[in-house]
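Participant: Starting from these lines, generate the structure:
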Amino acid sequence: MTMKLLALDDEDLTVISAHMQDAVFRIADVDYTPKQKHFTLAANRFDWEETDRNAKGFERSRSALCFKQVKGVRSIGVDRKAPEKVLSLLAVLYERDGEGPEGSIELVLAGGGSILLDVDCIEVQLADTGGTWETTMKPRHPGAA
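Facilitator: The predicted model follows:
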């Protein structure tokens, strides 16, 4: 199934986070353009919905996750000098700063790292950019049922 989603609030962002859980990407697949206030990452998204329907195999698809209205980007525990290192996305979280729509979006990574986006508001798009392919590997989370 080709995915296309738009998030304009934290509830919508929770849906995108669920679909992006266990997506893998490289630092080389991340782009931030301050003038346009865009942050984009291209990732191989694990299809959890298909896993529930099909016990025989698993699927991934190439996806673009685009954040707009981004004022700044910071990272913790991410080696930006290793562009080919594969990172795994666990969650996309939002924390509001005060009364307005401004806040921070955190991309929580496996291994304790994170990428923090300072945003004017939530405006996030998720879109599959290609077909799916089979994989024999299903992500595991120690301690999860």
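
Participant: From here on, just use CA atoms for contacts and neighbour counts.
Facilitator: OK.

Participant: what's the offset of the helix ranked longest in the chain from the middle of its chain?
Facilitator: Assignment by DSSP state H gives helix 10-20 as the longest helix of the chain. Put simply, helix 10-20 sits 9 Å off its chain's centre (Cα atoms, centre = their mean, to the nearest Å).

Participant: Another for comparison:
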Amino acid sequence: MTQDARFEDASDAPVALRALEAADVPVISALVQDAIFPAAEMRWEKSRRRFALLINRFRWEQQGGTPERVQAVLAVEDVLKVSSQGIDRADPDLVFSVLALNWTPSEDGMGRLELTLAGDGAIALEVEALEITLKDVTRPYGAVSGKAPTHPE
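Facilitator: I've put the predicted structure just below:
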């Protein structure tokens, strides 16, 4: 008998996940919800076809204790085109908050990954094939606010 993974079963080990199928995207999306990053930590390496963000991820998988964040790299491979709306690239200190990742497939394995940001911002990535990695790169630290993010209902 197999069971789905549960947050309660998580350890304090760093997250290192790869999404290669549409069903994997909601898992990555849940883990990066409420991640924050400054505009300066957004990179598109056109020649390598790679888009990456260095994010401060809220550790939703942590149960109890002091709310924590961890720096993580969110990388998308095989990126053919990047577009955005509601993002002022002139201000490198502007901080964004991730609300969700959404995958829309098209023909032959290609598709569009959209990063929905708070404040009506969005980043759309046209990709040749779905490949997203999320990897924690620092030790967790106490969330500055001392609280978990909340959303109005």
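
Participant: Send over the TM-score of the superposed chains.
Facilitator: Once superposed, the chains reach a TM-score of 0.93 (TM-score structural alignment, normalised by the length of structure 1), with 139 aligned residues with a Cα RMSD of 0.8 Å.

Participant: follow-up on the earlier one: mind giving me the packing neighbours of the very next helix or strand once past the longest helix of structure 1?
Facilitator: Using DSSP states H and E, the helix or strand that follows helix 10-20 of structure 1 in sequence is strand 23-26. Applying 3 or more Cα pairs under 8 Å, 6 or more residues apart in numbering; DSSP states H and E, one finds that strand 23-26 of structure 1 contacts strand 38-46, strand 86-96.

Participant: Read off where strand 23-26 of structure 1 ends up in structure 2.
Facilitator: Counting by TM-score structural alignment, strand 23-26 of structure 1 falls onto residues 35-38 of structure 2.

Participant: Just put the helices and strands packed on strand 23-26 of structure 1 in JSON lines and tack on distance to Leu5 of structure 1 and mean neighbour count.
Facilitator: Shown next, in JSON lines, are these (distance: least, Cα to Cα, whole Å; neighbours: other Cα atoms under 10 Å):
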{"stretch": "strand 38-46", "distance to Leu5 of structure 1": "14", "mean neighbour count": "22"}
{"stretch": "strand 86-96", "distance to Leu5 of structure 1": "14", "mean neighbour count": "19"}
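
Participant: Tell me the buried residues in stretch 22-40 of structure 2?
Facilitator: Neighbour counts over stretch 22-40 of structure 2 (16 or more other Cα atoms under 10 Å) mark 24-25, 28-29, 31-39 as buried.

Participant: any idea how far it is from the chain center?
Facilitator: Computed by Cα atoms, centre = their mean, the chain-centroid distance of stretch 22-40 of structure 2 equals 2 Å.

Participant: Span of that stretch from start to end?
Facilitator: For stretch 22-40 of structure 2, the separation between the terminal residues is 29 Å (Cα to Cα, to the nearest Å).

Participant: so where do the helices sit in structure 1?
Facilitator: Applying DSSP H to structure 1 gives helices spanning 10-20, 48-53.

Participant: what residue is smack in the middle of structure 1?
Facilitator: Closest to where the C-alpha atoms of structure 1 average out (Cα atoms, centre = their mean) is Met20, at 5.1 Å.

Participant: so who does the nearest residue to that residue once chain neighbours are set aside touch?
Facilitator: Nearest non-adjacent residue to Met20 of structure 1, counting by Cα to Cα, 6 or more residues apart in numbering: Arg45, 5.9 Å away. Going by Cα atoms under 8 Å, 6 or more residues apart in numbering, Arg45 of structure 1 touches His19, Met20, Gln21, Asp22, Ala23, Val24, Arg60, Ser61, Arg62, Ser63.
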